[in-house]
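> Got a sequence here, can you build the structure:
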Amino acid sequence: MKKKRLQHQANVICEMFCGWRLEEDCQILLELGKGKLDCDILSQKAYCDGVASELQIVKAIYQWLQADWLQNGFDQQLIQEVRLAVDFQVAKQQYIYKQEVAHFIVDCKSEIRLNDHVYIAFLSKDFDRVLPVLVSRSFTSAIQCTRKTKQVGVDPTLYIYFTGIYRPGSAGNEDAEYMMHQINHCIDSEHPQFVIVDLRELVYTWGNAITQAFRIRSLKQQPFVVLISEKSQALDSDFIKELAGCSFYLDEQTALDVLKQQVSVNRSKE
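Reported below is the predicted structural model:
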């Protein structure tokens, strides 16, 4: 692997801490308030001021490194150590668009250590991260949204799940707005490489506004597919697919195969 790639990995480690899935650890870090994190990425362990802390961001960084090493044919045995040190404080909490956020000020240092060289990166940044719990909702939609990152092959992929009942016709307009808001929020929070929108537990009969959720810019920026079931099979019509600008898949394996093809095409253009 070229030296530039190893330096790139060191840079990304710091960047991921400031953006990639940090929301999952916000509550823990808020409770800590401030401190010095020492993260051993290879063992996926983290310590704050010497006390062990369970941080999902450490696992996310490890998974990304594993995927990148595999993709670039790098011998992991050459890596002696990968560490991330973060001096952080949660300066305040505030409210933006009726969502509770935490304001972080961090100084990051990452190291990838080989026998003959150490690749080091630094990043100082202050930023806001939305907390998982909404203070209040501005939507009357009964639809619920959750998200989870899974491994699809060697690639971490963001699953966005919608459950509940999409109201028919114009009554579903606010449901569509809620879905757009949640997809934007999930993608902005996770910065995923690939996305699967899972509608298998969503009951849908008719209504055109839902197609707007699949045309938003944040979703179009990376490969994505949409899963449906018998509950939402009404989406699988030529008219809806034309409005949505995408296809819908009843079979998850077929959807994953299509996603992998999109990924392969995108990488061939890089």
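> okay, CA-based contacts and neighbour counts for the rest of this
OK.
> Give the buried residues for stretch 256-270.
256, 258-260, 262-263 (16 or more other C-alpha atoms under 10 Å).
> any idea how far Asp198 lies from Asp126?
33 Å (C-alpha to C-alpha, to the nearest Å).
> neighbour count winner among the two?
The neighbour count for Asp198 versus Asp126, taken as other C-alpha atoms under 10 Å, is higher for Asp198 (23 against 14).
> Surely that one forms part of a helix?
No. Read with DSSP: H, G, I helix; E, B strand; the rest coil, Asp198 is strand and lies in no helix.
> so who does it touch?
Neighbour list for Asp198: 159-162, 226-228 [criterion: C-alpha atoms under 8 Å, 6 or more residues apart in numbering].
> which one of the residues you listed is nearest Ser218?
Ile160 (13.3 Å; C-alpha to C-alpha).
> let's see this one next to it:
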Amino acid sequence: MTLLHLDNLTVLRKSCPVVDQVSCTITEGEFVGLIGPNGAGKTTLMRAALGLLRHEGHSSLSDMTASARAHHAAWMPQAREIAWPVDVETLVALGRIPHLPRGARIRDTDRAAIDAALAQMGLDTYRHRVATRLSGGEQARVLIARMLAQETPLLIADEPIAGLDPANQITTMRLFAELAEGGRTVVASLHDLGLAARHCTRLLLLNKGQLVADGPPDEVLKPENISAVFGVSAFFRRTDQGIVFQPLETLE
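Prediction:
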């Protein structure tokens, strides 16, 4: 089943394309890593696909009503700001808003989704702590839990593992991969190419607003792509423990 379809999606800043005629189709069961250098257009692409930015071309998500979109896709923006000093459980519960009738209180089904999201992110013991008093990495985990509690078939996250320590980065990437194996779909912008190579089923490589490569990690992370887009050399090897990818040196 197709969960997101983009056709010539373009975002202009004045007359300059920030995202330039990007087309792709994303189906259920994929863990898609959106990669590219700073300023490549990753955040702009995701926000335009969600209908949060004016764009040309077509996005299947932006064509939906707000209510339908909230049941179809959960969004985690790059900004980690938590404005109100609420406890973790209350913040995660906000993910259930699309499922609640107007004026309704949290029900047993909602409580189960909240508890499951807290458990998935290892936050059971944090539920009564004030979210604004947590570290940046802990806040990121809480916001991922809020996204999980929304229980949508599609999750879109902008740099979800930024600021997490290595153990929580790996745990989160494994969780996303497991969700994809279970039939849900994750699209996440990522700067750690090693983790993207190990855990994503598909990579979309953006450069200067254009989609320059789309496919499995071993096809996208070819030396010619890495040198042309990132300006670095890299080590790539498929091992018994999975793909190992490590940028090595900048190119003169």
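> Would you mind reporting the TM-score between them?
Remark: TM-score between the superposed chains equals 0.29 [TM-score structural alignment, normalised by the length of structure 2]; 113 aligned residues with a C-alpha RMSD of 5.5 Å.
> circling back: so can I have a markdown table of the buried residues of stretch 256-270 of structure 1 showing distance to Lys34 of structure 1?
Formatted as a markdown table, the buried residues of stretch 256-270 of structure 1 follow (distance: C-alpha to C-alpha, whole Å):
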| residue | distance to Lys34 of structure 1 |
| --- | --- |
| Leu256 | 41 |
| Val258 | 44 |
| Leu259 | 41 |
| Lys260 | 41 |
| Gln262 | 42 |
| Val263 | 39 |
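> so where do the helices sit in the stretch 51-200 of structure 2?
Using DSSP state H, counting those that start in this stretch, the helices assigned to the stretch 51-200 of structure 2 run over residues 66-72, 88-93, 108-120, 136-149, 166-181, 193-199.
> for the shortest one, which positions count as buried?
Put plainly, it is helix 88-93 of structure 2. Quick answer for helix 88-93 of structure 2 (16+ other C-alpha under 10 Å): 88-89, 91-93.
> ok, now the first one?
Within helix 66-72 of structure 2, the residues that qualify as buried are 69-72, counting by 16+ other C-alpha under 10 Å.
> Closest one to Arg111 of structure 2 out of those, please.
His71 (17.2 Å).
> now Val88 of structure 2: how far from Leu206 of structure 2?
35 Å.
> what's the closest residue to Val258 of structure 1 other than its chain neighbours in contact with, if anything?
Leaving out its chain neighbours, the residue that sits closest to Val258 of structure 1 by C-alpha to C-alpha, 6 or more residues apart in numbering is Val225, at 7.7 Å. With contacts defined as C-alpha under 8 Å, 6+ apart, Val225 of structure 1 is in contact with 195-197, 246-249, 255-256, 258-259.
> where does Val225 of structure 1 land in three-state SS?
Here Val225 of structure 1 is recorded as strand under three-state DSSP.
> cool, Asp214 of structure 2 as well?
strand.
> and it, how many neighbours does it have?
For Asp214 of structure 2, using other C-alpha under 10 Å, the count is 18.
> you'd agree it is up against Asn225?
No. Between Asp214 of structure 2 and Asn225 there is no contact under C-alpha atoms under 8 Å: 11.1 Å.
> what about Phe239 of structure 1, which SS state?
Relying on three-state DSSP, one would call Phe239 of structure 1 helix.
> Would you map the helices across the stretch 1-150 of structure 1?
3-17, 26-32, 56-71.
> Out of the ones you listed, the one nearest Val90 of structure 1 is which?
Using C-alpha to C-alpha, the helices of the stretch 1-150 of structure 1 put helix 26-32 closest to Val90 of structure 1, at 6.2 Å.
> Go through that closest one and flag the buried ones.
Within helix 26-32 of structure 1, judged by 16+ other C-alpha under 10 Å, the buried ones are 26, 29-30.
> Remind me what it packs against, helices and strands.
Judged by 3 or more C-alpha pairs under 8 Å, 6 or more residues apart in numbering; DSSP states H and E, the packing partners of helix 26-32 of structure 1 are strand 118-134.
> which ones are touching Leu34 of structure 2?
42, 187-190, 203-206.
> can you put the residues you listed in CSV and add distance to Val142 of structure 2 and neighbour count?
Output for the contacts of Leu34 of structure 2, formatted as CSV (distance: C-alpha to C-alpha, whole Å; neighbours: other C-alpha atoms under 10 Å):
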residue, distance to Val142 of structure 2, neighbour count
Lys42, 23, 27
Val187, 18, 24
Ala188, 17, 28
Ser189, 18, 24
Leu190, 18, 23
Leu203, 26, 28
Leu204, 27, 21
Leu205, 28, 24
Leu206, 28, 25
